[in-house]
Every structure is written in structure tokens, then in C-alpha cells.
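A.B. asks: predicted model and sequence below, questions to follow.
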Amino acid sequence: MTTPLPRVSRRIGAIAESATLKVDSKAKALQAQGRPVISFAAGEPDFATPEHIVEAAASATHDPKNHRYTPAVGLPDLREAIAAKTLRDSGLEVGINQIIVTNGGKQAVYQAFATLLDPGDEVLLPAPYWTTYPEAIKLAGGVPVEVFAGSDQDYLVTVEQLKAARTDRTKVLLFVSPSNPTGAVYSAEQTTAIGEWAEANGLWVITDEIYQNLTYASLDEPVGSPGARAPSIVEAVPALADRTILVNGVAKTYAMTGWRVGWMVGPVDAIKAAANLQSHLSSNVSNVSQRAAIAALTGPQDTVETMRQAFDRRRRTIVTELNKIDGIVCPTPEGAFYVYPDVTGLLGKTWGGVTPTTSLELADLILDQAEVAAVPGEAFGPSGYLRLSYALGDANLLEGVQRLQRLFA
């Protein structure tokens, strides 16, 4: 008798569920049951999309040209706007033939790995990492090689660590600054050192810059002070431009997570190959969303600054309040809208009759006893950490942290 083939492919069956979305869904389900859960899980701004962007989309719905297929790589006007942003914020001059508009940054991440990797190629993956990166690497046939930097390093990997992890199979370095989940930002000197090492070793670089406009000053400066810039690796090391794919999007900076507009920027040959993939995978992004993205990138930026200042205020509150808890060490993030406290000091102790030994168990305890949702460190690398997003209202943020203070008093 013939052995039945698996109903689902091994490749797809091996994909881990997104831990961040899983925790957020669980929190929302409990909220729907009437429980007063405060969720720090979701990685999206709590603000509405700025009105001028919404108006541009509404107007676009009435134009019949937006009711049809358009180029799979994106509207020329949007790619021109992306080129201008890339020059302004990443210091790289590109033509629109070096740009593909994607269904959110997540598709851009997947396509970047799929374009570069052959089976067995290794990717240096600084950890803690966004939960999707290793899954996208494996889907593309690659092998993620984790390079971990803990809270004692402010979650920033060093050239020495990368050297130790590199093998003859290493093809790509993933570089993310500011970081999800830690909010860590590499300095100009650190970025240059890593970029020069990658260039000297002939590596490709995929750099995720989706949080590049959300950076903050040190805590001893006034709230809302201009943030420490997160330099692009191609600006720090221009020679890398021919082997770098930049991933970005409007989701985080413009509170447009649901509009699903991201992009890839890179060398012509790599972008042409990725365009061939996208032409079969998804074709063009919604034209209405693309028109909204044009308005976001080319319109007034005052609402962006208002949101950045609100995130800065919340960042200061959550760092200060978390560090009041004995057993928690919370480095101050310089970018994005996450904190990544080291909670190893809480493990192995009994809280409310429960003795958690991992951050996964600790997150379950916190949700059950404090009705606060946080994502455990296992989603992003080693255990012993929690990710909390401070992209939620000030009152809920403070109440949520105070619940933790009472739980761990």
C-alpha cells in the first residue's frame, strides 16, 4: 500500500505562527469576553492615519484608472516619491527601476530573501530579531544563523561576533536599525564598522529601515527633542549599494499598517528578479493604497512629528516605570516603539502561587494574573525577555505597567 503523502507541504507546515499576532489575537479575544486586558503586544501605532492621506485615498476611489491593473512593480509616481525619500533619509540616489512597491514591508522582506538565497545559503541574523525574519529565510531555502547580543550590549551585535558566526556558506547579513523588538539603534561608527566588514567579505546586506523616522533623544534631553539619527548602512558605506536591498514602508511612520504598502530598493539585477517573482505572486498593490502612500510621502509631515513626540513621551514613562520593578532591567531604546526588558531576575521566583522559569511562562502569568499582554522573548530569540509596545494610549500604558508593579511587588 502506498504511503499517503502529507496533506500540507513540509515547507509550509514547518512555518511557526507569528507570536506577536498570536498574543495580540489572544488579548483581543479576552477583551471581547469583557476582561479588561491591556495589550502591549501589537506593533502598530494607535493613531488614525493622517486625514490628508485618507482624503487622497477617498479621491482615488472615484478615478477609474485606479480600478484597473497597473504595473506590478508599482505606480511610477509612488516610485518617484520613494526614490526621493530614499535619497533624503538613506543617502542613496536610485532610479525608479530600482524600486518595487510591495504589499507591506513583510512581503518585501520575504521577496528580498527569496531573490538572494539558494538552498543552504546562510544569513547572519542579529538577535533579538523580528519573529518573521527566520521564517522568511527558511521559506527561501536559507539557513538563519543567530548572532545574539543581550541587554549588557544594549542589544547591538559587534563585528567580532559577526566574524565568529560567518562561514563559507554565509551570503547575506541582515541589518536592522532601529530594531524590532528592542528599539536599539546602531551609531554611525557601529554602522560603518559593520558595513565595511560586510563589504570586505563580499556579503549581501538586507537592511530593514521601516522605523528609520522614529528615533529619539537621550532621556536627559526634553521630550520631543530631535532623535539620534539611524544612519543607513549604504550611506555609511556607499560601496555596499551594489549588494544591498533596502526594505521600508509607510506602516509605522504614518500609522498606515492596514493600508499594506511597503517597498524594496536595490541593484537593478536583483530588483528585476524580484519583480519577476512579484508579477506571479501578487501583481500590483492596491492602487488606492498606493495613492494614499504618495500623499503620505509627499504631503505635510507635521502629524508624523506629533506622533513621534507622543511615542517619545510614552517611551520615557514605560522605561522609568519598568525599571522600578526589582528583577527587571530595561535598557532605554533610541528608536521604534518597543521596550525589551530583561526579566531574568523575575524567573525562578513564585508570584501568585506560580513559579515561572521561562519568559514564555512569565508572559502567561502576567496575562492571567495582571491582565496585561506582552510577547515573550522566545518569539525573538533566547528566553528571559519580554517585548512591550508603547504604541498605545498614555493612560492604558501607565495602568498596564502599574499592574506589573503590583504583581511583582
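C.D. replies: Nice, thanks for sending it over. Numbering: from 1, shown residues only.
A.B. asks: contacts, neighbours, all on C-alpha from now
C.D. replies: Noted.
A.B. asks: if I look at residue 398, how far off is residue 132?
C.D. replies: Remark: distance between residue 398 and residue 132 (CA to CA, to the nearest Å) = 29 Å.
A.B. asks: compare these two (neighbour count), which wins?
C.D. replies: residue 132 (19 against 16; other CA atoms under 10 Å).
A.B. asks: separation between the more buried one and residue 99?
C.D. replies: Per CA to CA, residue 132 is found 22 Å from residue 99.
A.B. asks: again with residue 22
C.D. replies: Distance of residue 22 to residue 99, computed by CA to CA: 32 Å.
A.B. asks: can you name every helix or strand that the helix or strand residue 55 falls within contacts?
C.D. replies: Here residue 55, judged by DSSP states H and E, is contained in helix 51-60. Contacts defined by 3 or more CA pairs under 8 Å, 6 or more residues apart in numbering; DSSP states H and E place helix 51-60 against helix 287-298.
A.B. asks: just checking, what packs against the longest helix seen in the chain?
C.D. replies: Counting by DSSP state H, the longest helix found in the chain is helix 302-322. When contacts are defined as 3+ CA pairs under 8 Å, 6+ apart, helix 302-322 packs onto strand 338-339, helix 394-407.
A.B. asks: report the angle between it and helix 394-407.
C.D. replies: Angle, helix 302-322 to helix 394-407, by axes from the mean of the first three to the mean of the last three CA atoms, to 10 degrees: 10 degrees.
A.B. asks: higher neighbour count, residue 22 and residue 99?
C.D. replies: Shown here are residue 22 and residue 99; by other CA under 10 Å, residue 99 has more neighbours (28 against 14).
A.B. asks: for the more buried one, which non-adjacent residue is closest in space?
C.D. replies: Nearest non-adjacent residue to residue 99, counting by CA to CA, 6 or more residues apart in numbering: residue 265, 4.7 Å away.
A.B. asks: alongside the first one, take a look at this:
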Amino acid sequence: MTQDAPTTRRALLTRMGLAAGLAYATPTLIGTGTARASDASAPSGRASVSRPARQRRRRAPARPEMVVILAPGQSLQPLQAAGYDVLSQRDNATLARRAARLRLPPGRNPAQARAEIARLLPGSTAALNSLYRPDDLTCDGADCAAQQMIGWRPADLQARPRIGMIDTGVNPDHPALRGQSLRVNQVDLDGRNAAGRRHGTAVAALLIGNAQGRAPGLLPRADLIAVEAFHSRADGAAADAFSLLNALDVLIQARVQVINMSFSGPANPVLRQVVVEARDAGIGLVAAAGNGGPGAAPAFPAAWPEVIAVTAVDADRAPYRQAARGPHVALAAPGVNLWTAASIEGGRLRSGTSYAAPFVSAALALGMARDGLSATDARDRLFRCAADLGAPGRDPVFGHGMVASPSACPEAGSQILSVSGE
């Protein structure tokens, strides 16, 4: 592990408020099923014994799940009679409907299930219980100065908006979050193990991290309501549509001004219903564009028009190499080599559109809480005041350009940033 800069430079950066840290390498995953010692490692003179490879018993694939929004007065009994397992069901206050998570009967595929549910429960809405993933990566590289990149001012730190976030676990005892206005809720994961706290703690610290810490949050005086909606799987942390449906309901009922969603996955009509309800309630919605790369299909919820899709750029304002692109990308923000809080204490450098999204969430919340703008007006001002990057005007790589603090907006008399074309 090497230090990128001499001590004098690091001290200067610290005095300037710049984030600094060491480079971390991503661990390499090694399959153990076929691992064998090499011939050279065997003790000399010992006979070589050849044994047949053990045949691993493959698990039967898990049956798909559906998430269903029932019409008023409907019962799940017809589906249970048809062989569907009811894994969980809850009233959704936002939709004023009951939502259920179901396991399909053996031999039934999702398309068949949708048709069957529509026949048995007319007026209901059903979709695959899709999975959504955090958009982050461990990274290496030099120091960055993220808040300076977007023209964040000391006065901006004083705003007190109410922000919501949906993420993995959050550690309220991390030094960056201890003493901050943070409320952590966890949706019922139906007996599944909760995901770890690394990703959620990092995102929370970017939003409201202690102003005296190594990397202060953008809005250290804000009220943050974090909803833990992710469970642990063999292939990493994930949240299904049913959990996200419930998490959004919690935040809508809490009357937050902005919801940060640093995750991505497939389109889902059931989840979209609640996203539309959140927009109609006057809540600003921000999501990571995704880390699938330039050729990836649009990821959701970022690609829905109700949501501001955020991509990541580095300290030179170059696009993050793994960021998704497309006409839905709305704004760019720092998201490469950011010093973020670790799960227990300290921090590490990370990259991803997950970490760019909080910059836009903070700027949007600042416009709403301090300047009294609606979510739509605050969003439109961010679009007008973004520093144009790449091709003139809005483009599929950077959207309208680099997000700017409302305090640094040309509309407020500042000449720091140029306005992007529309």
C-alpha cells in the first residue's frame, strides 16, 4: 500500500478541507470448488494420489417471486388456492392498497403468473419481485475535492432540510454520524439477514457527516431518515421491489423533501406506482444512474422521468468509466475516488454513481429548504445552473452537466459556473 503524496502536500490538503486517503485494491474472488495444490508444492518422495472429483449436488433454482398490489377489498385466497405461497403482505398507506410478496407455484413462469393473477384478481397490479443493487465500487487513486468542485459554500452547511434515503444498513455510531440528526428504520425483511452497513453508512456520511470530521457531509445540520431495505445474499446485498415499495411508503409518510436512492435495477410497474405517488406528494427523487458501463440498458429508478438520474465524474470532470449513459442522465456529480465513511470507523476511497447521487440530493434539498422552491422548480434550477460538460447542451454522458450549489448558481449573481444549454 503506497501513499500518493508527501506529508507536506497532505497537510496542505487537510487545511483546505480536501478529502484524502490511501488507495485500496479490490479483493479478487477465487472459486474454491476446483482449487488444487500445484505439483511443485507437494513434499518430495510422497506418492501422488489421484482421486475422482466430488460431484456437487446442485440446488434446485428458487421459484420466482411476484409483488402484487391488490384492488380495494380483494383477498389473496384465490391465489393461495391456485398454489401461490404468500411470503409477506402489508398495507401501503401511500397507495391505500395492500401489497403482497408471493412465490410462484412450481412450473409457473412470471408471464404465466401475471396473466393468472390478472384473471383471478381483476384490477390488481402484479410484477416480478425484481432485485436492485447498490452502485458502488472500491477504488484507487488520488485525493479529491468534491465539495469545491460543485461550488459548495460554508453557508450551505447551515441548511436544515429533511432528507430520506433508502439503502443498506447505516451505522449511527460511526464517528462521522455520531450526534447527527439521524433516524434509522428497517423494513421487515421477512426473516432474511440484513445487508451490511458499509454502503449505507458511506452515503449517509456524504449527506450529513459531522462538520468537524475528515470529510464533512454536505448538509451536516439536516434531518436524515434512513430506511434499511437491503438483505444479504450469496451474490451481495440486494433489495427486492416489495422491500423498496415499503421503504418508499415510510419516507412518503414521514414527509421528507428529497429521497436519495443510490441503487439500480430493472423497470418495475409496481415500484413505479409509488415513485409517481412520491413525485405527486412534492418529494424530489434522486437516483444513481448505475455502474453497468456505457453500453448498459437504462437502469431504474433513475431512468423514470420522475427521478433525477445522476452520473459520476472524476476530479478532472471526466466521466466515470463504468457509469451508465443515455438520454435519461440528468446531472453529473463527483463520484470517483471519494473519501467515504467505512462501516465501523474511519473511511476509504470509493467510486460509483451511488456516491455521486448524494451531491444532487443535497443541492436539491438546499433549494427546497432554504430557498422555498418546489421540488420541480429546484430541479429545473439545478438543470439551468449546471456547468456544461462534453457536447454542448444536454448529452447522454453528462446530462445537463456538473451539478452546482444553488449558492454558486449564475442566477444568484455568481460567474463561477456556465449555464448548460437545453
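C.D. replies: Here it is on my side, so go on. For clarity, every value in this text was computed on a predicted model and none was experimentally measured.
A.B. asks: where does the TM-score land?
C.D. replies: After superposition, the two chains reach a TM-score (TM-score structural alignment, normalised by the length of the first structure) of 0.32; 178 aligned residues with a CA RMSD of 5.5 Å.
A.B. asks: count of neighbours near residue 338 of the second structure?
C.D. replies: Number of residues near residue 338 of the second structure (other CA under 10 Å) recorded here: 32.
A.B. asks: err, residue 159 of the first structure, not the other one
C.D. replies: Residue 159 of the first structure: 16 neighbours (other CA under 10 Å).
A.B. asks: how close does it sit to residue 306 of the first structure?
C.D. replies: For residue 159 of the first structure, the distance to residue 306 of the first structure - CA to CA - is 36 Å.
A.B. asks: would you reformat the helices and strands packed on helix 302-322 of the first structure as TSV and include distance to residue 107 of the first structure?
C.D. replies: Formatted as TSV, those follow (distance: least, CA to CA, whole Å):
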stretch	distance to residue 107 of the first structure
strand 338-339	22
helix 394-407	31
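A.B. asks: what's the closest of these to residue 26 of the first structure?
C.D. replies: With CA to CA as the measure, helix 394-407 is the member of those nearest residue 26 of the first structure (16.5 Å).
A.B. asks: helices or strands up against the closest one?
C.D. replies: strand 38-39, helix 302-322, helix 359-370, strand 372-373.
A.B. asks: turn the ones you listed into TSV, columns for distance to residue 208 of the first structure and mean neighbour count.
C.D. replies: Shown next, in TSV, are these (distance: least, CA to CA, whole Å; neighbours: other CA atoms under 10 Å):
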stretch	distance to residue 208 of the first structure	mean neighbour count
strand 38-39	25	25
helix 302-322	19	19
helix 359-370	26	19
strand 372-373	26	24
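A.B. asks: closest to residue 236 of the first structure out of those?
C.D. replies: From these, taking CA to CA, the stretch that ends up closest is helix 302-322, at 24.4 Å.
A.B. asks: cross-check the contact I'm expecting between residue 247 of the first structure and residue 176.
C.D. replies: No. Contact between residue 247 of the first structure and residue 176 fails when scored by CA atoms under 8 Å: they sit 9.8 Å apart.
A.B. asks: any idea which helix or strand comes after the helix or strand hosting residue 285 of the second structure?
C.D. replies: Assessed by DSSP H and E, residue 285 of the second structure sits inside strand 284-288. Using DSSP H and E, the next helix or strand after strand 284-288 of the second structure towards the C-terminus is strand 308-313.
A.B. asks: now do the helix or strand that comes right after that following strand against strand 284-288, angle only.
C.D. replies: Next in sequence after strand 308-313 of the second structure, counting helices and strands by DSSP H and E, comes strand 329-334. Orientation check (the same axes, to 10 degrees): strand 329-334 of the second structure against strand 284-288 gives 70 degrees.
A.B. asks: I'd like the distance between the closest residue to residue 115 of the first structure other than its chain neighbours and residue 293 of the first structure.
C.D. replies: Among residues not flanking residue 115 of the first structure along the chain, residue 274 sits closest, at 5.7 Å (CA to CA, 6+ apart). Look at residue 274 of the first structure and residue 293 of the first structure: by CA to CA, they are 21 Å apart.
A.B. asks: higher neighbour count, the two?
C.D. replies: A count of neighbours by other CA under 10 Å puts residue 293 above the other of residue 274 of the first structure and residue 293, at 28 against 23.
A.B. asks: hmm, that one is touching residue 54, no?
C.D. replies: No. Applying CA under 8 Å, one finds residue 293 of the first structure not in contact with residue 54, separated by 9.7 Å.
A.B. asks: how close does the spatially closest residue to residue 258 of the second structure that is not a sequence neighbour sit to residue 166 of the second structure?
C.D. replies: Spatially, and ignoring its direct neighbours in sequence, residue 258 of the second structure is nearest to residue 284 (4.5 Å; CA to CA, 6+ apart). Residue 284 of the second structure is 14 Å from residue 166 of the second structure, where distance means CA to CA.
A.B. asks: now the common contact residues for these two.
C.D. replies: residue 259 (CA atoms under 8 Å, 6 or more residues apart in numbering).
A.B. asks: helix/strand/coil for residue 247 of the first structure?
C.D. replies: Under DSSP: H, G, I helix; E, B strand; the rest coil, residue 247 of the first structure falls in the strand class.
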